[in-house]
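> this one's sequence-less:
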């Protein structure tokens, strides 16, 4: 759903830029409460992983594809404030280096793909985990629903922005119907990816999932057919003592494989916004991207003729740049962690 230059007029683009800048400023302050020395590198990894998965367009209908937006995934894994920053870093890298998403539309893209998806998804997620049983499956279910609904809501918000500042005269009702319809289908893919990713991390390291915090339970032992609190000696070591290197290395390797190899097999069909824009005529005033001459424009390395090598190398570079930039930002925002933090335990159903 990367909005290009020319879809939205200058005054509304500036207004969206102000909203996005305000959201980023608030998120910079809020992220200081979410990040510590353990989670800051992981937040950089989340940004790089989202960059990689966004390269994997999947078919959703005849001649249409979709890709992960990532707001729900980022918010659940690293927190809503850090989630906004993750998506903002990804969009900035895509716009400057890969000519994906207009630079004058950066504020629109951050507002729609970053702020809206994160706020909607995290609010739904927190509401669901409060009413669902306190088991790991509840986190997966809540992740699925939150991601599923965040995508069409973002599409509706884009339509509202278009209604105010669109540069073409197309009935808003037609745009809304088409945008929400196709992005409801894309939301299914978003939900599956988010659920599987969150579920995988929760299965091995629930203490690293921001959305799982607070879902704690004392360790229980079954004695004589009854559950009793475990003695202190049987409790696990504090999470501060557990290394995150294995998770970080595995996640980075996965992102590199996805961007460097699997992306070659992604759907070449236009994504939801591109398809609607072409069908409804809202792309009549589209402008050339300011970074169209970038050596990485369109996710390929300039002067490398082999499409597989060019795209794969561009993907690897993108993951590398994003993880470095994201980790640098999040590391600077981290707070010092006390060594006696208690572990997060997400109980299984008994």
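Yep, it's here. Remember, predicted model here, so these are calculated numbers, not experimental data.
> C-alpha only now, for contacts and for neighbours.
Fine.
> from what I can see residue 162 touches residue 8, true?
Yes - at 6.3 Å, residue 162 and residue 8 qualify as touching, with contact defined as C-alpha atoms under 8 Å.
> to the chain's geometric centre, what's the distance from the one helix or strand residue 18 maps to?
Using DSSP states H and E, residue 18 maps to helix 10-34. The offset between the C-alpha centroid of helix 10-34 and the centroid of the whole chain comes to 17 Å, using C-alpha atoms, centre = their mean, to the nearest Å.
> What of stretch 89-101?
Between the mean C-alpha location of stretch 89-101 and the chain-wide mean there is a distance of 14 Å, by C-alpha atoms, centre = their mean.
> quick check: angle from whichever helix or strand comes after the helix holding residue 18 to helix 10-34?
Sequence-wise, the next helix or strand downstream of helix 10-34 (DSSP H and E) is helix 39-54. Per axes from the mean of the first three to the mean of the last three C-alpha atoms, to 10 degrees, the angle that helix 39-54 makes with helix 10-34 is 140 degrees.
> Which strands or helices does the following helix or strand past helix 39-54 pack on?
The C-terminal neighbour of helix 39-54 among helices and strands, as given by DSSP H and E, is strand 58-61. If contacts are counted by 3 or more C-alpha pairs under 8 Å, 6 or more residues apart in numbering; DSSP states H and E, strand 58-61 sits against strand 64-66, helix 172-204.
> buried set for strand 58-61?
By neighbour count on 16 or more other C-alpha atoms under 10 Å, the buried set for strand 58-61 is 58-60.
> Measure how buried the nearest residue to residue 69 once chain neighbours are set aside is and give me the count.
What sits nearest to residue 69 in space, not counting adjacent residues and going by C-alpha to C-alpha, 6 or more residues apart in numbering, is residue 113, at 6.2 Å. Burial of residue 113, expressed as a neighbour count using other C-alpha atoms under 10 Å, amounts to 28.
> do residue 332 as well
By the measure other C-alpha under 10 Å, the count of residues near residue 332 is 13.
> Could you do residue 171 as well?
Here the count is done by other C-alpha under 10 Å, and residue 171 has 11 residues near it.
> Nearest to residue 318 among the buried residues of strand 58-61?
Compare each of the buried residues of strand 58-61 with residue 318 using C-alpha to C-alpha and the shortest gap goes to residue 58, at 19.7 Å.
> From residue 202, how far off is that closest one?
Here the criterion is C-alpha to C-alpha, to the nearest Å. By it, residue 58 lies 25 Å from residue 202.
> if we can go back for a sec, identify whichever of the helices and strands packed on strand 58-61 lies nearest to residue 333.
Using C-alpha to C-alpha as the measure, helix 172-204 is the one of the helices and strands packed on strand 58-61 that comes nearest residue 333, at 23.2 Å.
> this is the other structure I want to compare:
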């Protein structure tokens, strides 16, 4: 059974693990610094909730092909709900707990997994969401569509992080072209499931408390106007 996206020990050599471990540390340090400005009475409780939600849902694998399964990455989800800096920290916490307590992803691969899912995935998802924010502000349908597209793209781009790391120092014995085709192909399928879960979750939050959606801050979208009028 092939599962994605967690990397296990031994897929890349020690220098590559150390390199991307350093990338993860520097990236998370910057996110922690910037996250202080985003944490408030709304964001802090939501951050705890989305961390717990992503942790729980990542433990559930859904089938995508015979012999292959995937799970939620959560990058676009956390970025849309709590912002990219807080969101990256949330995903990193999930990955750390999973590696330490459940051996889901190797400890030597923690830096690569954080780089792929907490940094590349979160910031790609938020970048796509920002590009589509005009659509998201039109109403819940636009927000749901934005969440789906952002989640799909963040899943595929995060898989390219794996390919890059394998190109730098892969030790699995497979050809780079094979790794590229397998990772991108599988994660394009996983991205559909990721998009559905993200869209449904963001839509559910927006239906009850659109003011808690980070992506909608600083504007008066139709969702927030409707909530205020009610």
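Good, I have the coordinates. Computed from a predicted structure; not experimentally measured.
> what's the TM between chain one and chain two?
TM-score for the superposed chains, counting by TM-score structural alignment, normalised by the length of the second structure: 0.92, backed by 223 aligned residues with a C-alpha RMSD of 1.7 Å.
> hmm, back to that, in terms of packing, which of residue 162 and residue 8 of the first structure has more residues around it?
Counted by other C-alpha under 10 Å, residue 162 of the first structure and residue 8 do not tie: residue 8 has more neighbours, with 28 against 21.
> In the second structure, what sits opposite the more buried one in the alignment?
Under the alignment (TM-score structural alignment), residue 8 of the first structure maps onto residue 12 of the second structure.
> which ones are touching its match?
For residue 12 of the second structure, the contact set (C-alpha atoms under 8 Å, 6 or more residues apart in numbering) comprises 165-166, 169-172.
> redo that, cut-off 6 Å
When contacts are counted by C-alpha atoms under 6 Å, 6 or more residues apart in numbering, residue 12 of the second structure is found next to 169-171.
> Quick one: which of those residues is the most crowded by neighbours?
Once you tally neighbours by other C-alpha under 10 Å, residue 170 ends up highest among those, having 22 neighbours.
> Aligned against the first structure, show me the partner of it.
In the first structure, the residue paired with residue 170 of the second structure is residue 166, using TM-score structural alignment.
> If we ignore the residues flanking it in sequence, what's nearest that match?
Closest residue to residue 166 of the first structure in three dimensions, ignoring its sequence neighbours and counting by C-alpha to C-alpha, 6+ apart: residue 8, at 4.7 Å.
> I'd like the distance between that neighbour and residue 247 of the first structure.
41 Å.
> Could you dump the buried residues of strand 58-61 of the first structure into CSV with distance to residue 20 of the first structure added?
Converted to CSV, the buried residues of strand 58-61 of the first structure look like this (distance: C-alpha to C-alpha, whole Å):
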residue, distance to residue 20 of the first structure
58, 28
59, 30
60, 29
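> What's the local residue count around residue 229 of the second structure?
Using other C-alpha under 10 Å, residue 229 of the second structure is surrounded by 6 other residues.
> OK, contacts around it?
Counting by C-alpha under 6 Å, 6+ apart, residue 229 of the second structure makes contact with nothing.
> Next one: it from residue 175 of the second structure, what distance?
Relative to residue 175 of the second structure, residue 229 of the second structure is positioned 58 Å away (criterion: C-alpha to C-alpha).
> For the alignment partner in the first structure of residue 153 of the second structure, which non-adjacent residue is spatially closest?
Following TM-score structural alignment, the counterpart assigned to residue 153 of the second structure within the first structure is residue 149. Among residues not flanking residue 149 of the first structure along the chain, residue 187 sits closest, at 6.7 Å (C-alpha to C-alpha, 6+ apart).
> Also residue 200 of the second structure?
Nearest-residue entry for residue 200 of the second structure: residue 144, 7.1 Å, with adjacent residues in sequence omitted and distances by C-alpha to C-alpha, 6+ apart.
> Please report how far the most centrally placed residue in the first structure lies from residue 58 of the first structure.
With distances taken as C-alpha atoms, centre = their mean, residue 70 lies nearest the centre of the first structure, 2.1 Å away. In this structure, residue 70 of the first structure and residue 58 of the first structure are separated by 14 Å, where distance is defined by C-alpha to C-alpha.
> Tell me how far residue 117 of the first structure lies from residue 48 of the first structure.
Using C-alpha to C-alpha, one gets 18 Å for the distance from residue 117 of the first structure to residue 48 of the first structure.
> What of residue 108 of the first structure?
Applying C-alpha to C-alpha, the value for residue 108 of the first structure to residue 48 of the first structure is 21 Å.
> likewise residue 259 of the first structure?
For residue 259 of the first structure, the distance to residue 48 of the first structure equals 10 Å [C-alpha to C-alpha].
> what touches both of these two?
With contacts taken as C-alpha under 6 Å, 6+ apart, residue 259 of the first structure and residue 48 have no neighbour in common.
> Which one of the two is surrounded by more residues?
In this comparison of residue 259 of the first structure against residue 48, neighbours counted by other C-alpha under 10 Å, the higher total goes to residue 48 at 32 against 27.
> wait, isn't the residue nearest to residue 200 of the second structure in contact with residue 197?
No - taking C-alpha atoms under 6 Å as the contact criterion, residue 144 of the second structure and residue 197 are not neighbours in contact, 10.3 Å apart.
> what about the two, which has more around it?
Neighbour tally, residue 144 of the second structure and residue 197, criterion other C-alpha under 10 Å: the higher count belongs to residue 144, 23 against 19.
> Give the aligned equivalent of the more buried one in the first structure.
Residue 144 of the second structure maps onto residue 140 in the first structure, by TM-score structural alignment.
> That match contacts residue 196, correct?
No - taking C-alpha under 6 Å as the contact criterion, residue 140 of the first structure and residue 196 are not neighbours in contact, 7.6 Å apart.
> Could I get the contacting residues of residue 87 of the second structure?
Here residue 87 of the second structure is in contact with 78-79 (criterion: C-alpha under 6 Å, 6+ apart).
> which residue lines up with it in the first structure?
Residue 87 of the second structure is assigned residue 83 in the first structure as its aligned equivalent, the criterion being TM-score structural alignment.
> Need the three-state assignment for residue 106 of the second structure.
Following DSSP: H, G, I helix; E, B strand; the rest coil, the label given to residue 106 of the second structure is coil.
> Which part of the second structure matches stretch 119-128 of the first structure?
Per TM-score structural alignment, the counterpart of stretch 119-128 of the first structure in the second structure is residues 123-132.
> buried residues in that stretch?
Of all the residues in stretch 123-132 of the second structure, those buried under the rule 16+ other C-alpha under 10 Å are 123-130, 132.
> so how many other residues sit close to the corresponding residue of the first structure for residue 181 of the second structure?
Residue correspondence to the first structure (TM-score structural alignment): residue 181 of the second structure is matched to residue 177. The number of residues packed near residue 177 of the first structure is 14, by other C-alpha under 10 Å.
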